[in-house]
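Participant: Generate a structure from the sequence data that follows.
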Amino acid sequence: MNLSTRSKPTEDASGQGNSRDDALSLAVQALHTPDFFPAMIGLLRRAAPFTGAFVTTLHPNRAPTHVHDNVRAERRRVVIDDYLESAYLLDPIHDVFLSGATDCAVRLRDVAPDHFRRSTYYKLYYGNIDLRDEMALLIRMPGGSALFYSLGRIGREPRFTARDLAAFRRQLPLIGSLSRKHFENRPDEPPYGLGQSITQALEQFGTDVLTAREREIAGLILKGHSSASIGALTGTTTGTVKIHRKNLYRKLGIGSQSELLSRFLQSVMR
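Facilitator: This is a model prediction of the structure:
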């Protein structure tokens, strides 16, 4: 690369130099300061462009902790508060974390259930935030938690490509080292929102009327699995799954997936 090109970096929307070396230098300088995560977002944009950024700490047995976001004030209720209060329970990325995967980069569409985009949850949450695509970075942290960088493209922006994914994966060792360094010798932050896992929430949902199998199938429906996918996961036929769905709807006095989601969220918020 020509040295004259490197000596005069261009600027991104935040006014910060946008060469990788400049972005890395800013992130290192910002360690242990409030400027760290804005600097990290600038560094991550060197791998591939994105618009939205929402950073949380995921915990095995309680709700995520808010860390940083660049969401406009008028959008916070829909994008931030709804996620931290209950939407995280049905997030495929949260499931990836619960499976034990950390220090990884994944695209939402690569880990979501087969009918996720048709699910009421997707339409109500992701539809409201106008998310086009999401890249997730999960960074291992002490105590079994993980730092979750949610990077979003919205509206008509293009989806993340395989090349984008590879670029973020190359950055993981650096992002992980910087993130862990930033939190060194800092006490864990208090939990934000509800203190339960999806397993606990579903175990308690409809216990007075639903069988254990019906609660399991209700959870898979809410996450966006098709009847065929649920059958494969539970070792039953598609026809049996449909019967269970019909029975649980009847027992709950509902007639649609949107009513099922509403009933589930009501039980979570009690």
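Participant: CA only for contacts and neighbour counts going forward, please
Facilitator: OK.
Participant: Run through the helices of the stretch 151-270 of the chain in chain order.
Facilitator: Remark: helices of the stretch 151-270 of the chain, listed N- to C-terminal, are 162-182, 198-204, 212-223, 227-234, 238-252, 257-268; assignment by DSSP state H, counting those that start in this stretch.
Participant: Please convert these to a markdown table, extending it with distance to Thr33.
Facilitator: Output for these, formatted as a markdown table (distance: least, Cα to Cα, whole Å):
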| stretch | distance to Thr33 |
| --- | --- |
| helix 162-182 | 8 |
| helix 198-204 | 33 |
| helix 212-223 | 37 |
| helix 227-234 | 45 |
| helix 238-252 | 50 |
| helix 257-268 | 35 |
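Participant: Please identify the most buried of the ones you listed.
Facilitator: Across the helices of the stretch 151-270 of the chain, averaging neighbours per residue (mean count of other Cα atoms under 10 Å) puts helix 212-223 on top, at a mean of 21.
Participant: Show residues contacting that helix.
Facilitator: The contact list for helix 212-223 (Cα atoms under 8 Å, 6 or more residues apart in numbering) reads 90-92, 113, 116, 119-121, 202-203, 205-207, 230, 241, 244-245, 248, 257, 260-261.
Participant: and Ala63, what does it touch?
Facilitator: Remark: with contacts taken as Cα under 8 Å, 6+ apart, Ala63 is in contact with Leu84, Glu85, Tyr88, Pro191, Tyr192, Gly193, Leu194, Gly195, Gln196, Ser197.
Participant: ok, how many other residues are close to the last one?
Facilitator: Residues near Ser197, counting by other Cα atoms under 10 Å, number 19.
Participant: Also the fourth one?
Facilitator: Pro191: 16 surrounding residues under other Cα under 10 Å.
Participant: now the third one
Facilitator: Around Tyr88 there are 18 other residues, counting by other Cα under 10 Å.
Participant: my read: it touches Asp95, true?
Facilitator: No. No contact is recorded between Tyr88 and Asp95 when judged using Cα atoms under 8 Å, the distance being 9.2 Å.
Participant: To check against the first, give me the structure of this:
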Amino acid sequence: MPANSAYNQELARLFTRVGQDDFAEQLVITLKSLVPVDDATILVYPDKALPIIEYFEVPETMATSTLDMFVAGAFMLDPYYQAASRDRRFGVFRLRDLAPAGFRDSEYYKTWYKRCGYQDECGFLLPNGDQGFINIALGRTRPRNKFSPQQVAALASIQPVIAVLCQQHWQTMPTQGAVNLRAQLHTALQEFGSSLLTEREAQVINLVLHGHSTKTLAEKLSISVETVKLHRKHAYAKLEVGSQAELFYLFLDSLMSAGDYAGGDTLVAYLQPPPRPCL
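Facilitator: Modelled structure (predicted):
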């Protein structure tokens, strides 16, 4: 445990705040007493439901929040979410530990991380129930101000006690019989474009949305870089988009307009012309 008197005092306060409304705020204060942090976000993912924002600071570099878009479905493209939900990886990670090569060129990165002004991120992923988890995101926004290996190690050393306190505070509620909203969104992402694209084109588009570069995409699919470019070109033409930005917003718009999603490609209903008014 770190020999830091300020941290130890804040940690003692944190123990007394479990179950109280100000627990998340005190948690951030405790972490900031150990490692310098410019802003923080705490997201709690129940077993089946959409993420719940328990704490959020708006960085000075960010005029408006993108959290509404994030909670509506963009979170599925986040490397931290992918690591916890798909791979069940837990611990303390820097963004570069989890993101695919080329992620910084993705529209998701530009919309979320770059708009927040992040220079670096270090986050806790903590299990909470069978499929639930907690993501504590700590950001650095000042130029050339990144988390050092020593600071990451300090955060990792306190992970066990932080995990226990968070699990006690955000105990998972029973969700048997409830609609699995996150599973529905995973299906929507997997099926996106399938009504218009070939199977390979849809695979390419899915990986593009996740931030993979042309090179890593080719490696994942065991095809050449030129073949990847050809599939992407054909997919963009069929979807009538000209860039990764347009592809990203087409996916989000079709997802958010889906309403009571029952499966299949969200583009089917999204691209359907509105009914003509009765005369």
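Participant: Quick check on the contacts of Ala63 of the first structure: which are buried?
Facilitator: With neighbours counted by 16 or more other Cα atoms under 10 Å, these contain buried members at Leu84, Glu85, Tyr88, Pro191, Gly193, Gln196, Ser197.
Participant: which two in the residues you listed are spaced the farthest apart?
Facilitator: Based on Cα to Cα, the longest span within those runs between Tyr88 and Pro191 and measures 13.7 Å.
Participant: Can you find the partner of Thr65 of the first structure in the second structure?
Facilitator: Residue correspondence, TM-score structural alignment: Thr65 of the first structure in this structure matches Ile52 in the second structure.
Participant: three-state assignment of the residue nearest to its match when sequence neighbours are not counted?
Facilitator: Excluding the flanking residues, the one nearest Ile52 of the second structure by Cα to Cα, 6 or more residues apart in numbering is Val44, at 5.1 Å. For Val44 of the second structure, the assignment made with DSSP: H, G, I helix; E, B strand; the rest coil gives strand.
Participant: Next up, the contacts around Val44 of the second structure.
Facilitator: Taking Cα under 8 Å, 6+ apart as the contact definition, Val44 of the second structure lies against Pro51, Ile52, Ile53, Glu54, Gly132, Phe133, Ile134, Asn135, Trp170.
Participant: do the same with Ser65 of the second structure
Facilitator: For Ser65 of the second structure, the contacting residues are Val58, by Cα under 8 Å, 6+ apart.
Participant: now the strands for the second structure?
Facilitator: Taking DSSP state E as the criterion, the second structure carries its strands at 39-45, 52-56, 91-94, 120-127, 133-140.
Participant: hmm, back to that, of the contacts of Val44 of the second structure, which are still contacts in the first structure?
Facilitator: When the contacts of Val44 of the second structure are mapped onto the first structure and checked using both residues aligned by TM-score structural alignment, their matches' Cα atoms under 8 Å, the preserved contacts are Pro51, Ile52, Ile53, Glu54, Gly132, Phe133, Ile134, Asn135.
Participant: Quick check: the corresponding residue of the first structure for Cys122 of the second structure vs Gly152 of the first structure, distance?
Facilitator: When the two structures are superposed using TM-score structural alignment, Cys122 of the second structure falls opposite Met135 in the first structure. Spatial separation of Met135 of the first structure from Gly152 of the first structure under the definition Cα to Cα, to the nearest Å is 6 Å.
Participant: tell me the centre residue of the second structure?
Facilitator: Asp78 (2.9 Å; Cα atoms, centre = their mean).
Participant: Contact partners for that one?
Facilitator: For Asp78 of the second structure, the contacting residues are Tyr108, His210, by Cα under 8 Å, 6+ apart.
Participant: any idea what it aligns with in the first structure?
Facilitator: Taking TM-score structural alignment, Asp78 of the second structure has Asp91 as its aligned residue in the first structure.
Participant: and what of Ile42 of the second structure?
Facilitator: Under the alignment by TM-score structural alignment, Ile42 of the second structure pairs with Val55 in the first structure.
Participant: Wait, that match touches His66, no?
Facilitator: Yes. Assessed by Cα under 8 Å, Val55 of the first structure is found in contact with His66 at 6.7 Å.
Participant: quick one: stretch 194-211 of the second structure aligns where in the first structure?
Facilitator: Stretch 194-211 of the second structure corresponds to residues 207-224 of the first structure when matched by TM-score structural alignment.
Participant: and that stretch, how far out from the chain's middle?
Facilitator: Taking Cα atoms, centre = their mean, to the nearest Å, one finds the center of stretch 207-224 of the first structure at 22 Å from the center of the full chain.
Participant: can you check stretch 164-184 of the second structure too?
Facilitator: Once both centres are worked out by Cα atoms, centre = their mean, stretch 164-184 of the second structure turns out to sit 17 Å from its chain's centre.
Participant: That stretch: end-to-end distance?
Facilitator: For stretch 164-184 of the second structure, the first-to-last residue distance is 30 Å (Cα to Cα).
Participant: Next: stretch 138-149 of the first structure.
Facilitator: Stretch 138-149 of the first structure has an end-to-end distance of 7 Å (criterion: Cα to Cα).
Participant: Just tell me what Ser179 of the first structure corresponds to in the second structure.
Facilitator: Ser179 of the first structure maps onto Cys166 in the second structure, with residues paired by TM-score structural alignment.
Participant: meant to ask about Tyr149 of the first structure
Facilitator: Per TM-score structural alignment, the equivalent position to Tyr149 of the first structure in the second structure is Ile136.
Participant: Now do that match against Met62 of the second structure, distance only.
Facilitator: When Ile136 of the second structure is compared with Met62 of the second structure (using Cα to Cα), they lie 19 Å apart.
Participant: now Ser243 of the second structure
Facilitator: In terms of Cα to Cα, Ser243 of the second structure sits 24 Å off from Met62 of the second structure.
Participant: same check, this time on Met173 of the second structure
Facilitator: 34 Å.
Participant: Settle it for me: which of these two has more neighbours?
Facilitator: Set side by side, Met173 of the second structure and Met62 show unequal neighbour counts under other Cα under 10 Å, the larger going to Met62 at 12 against 9.
Participant: Find the nearest non-adjacent residue to that one, please.
Facilitator: In this structure, Met62 of the second structure finds its nearest non-sequential neighbour in Cys116, 5.4 Å apart by Cα to Cα, 6+ apart.
Participant: residues in contact with the one you found?
Facilitator: Val58, Pro59, Thr61, Met62, Thr141.
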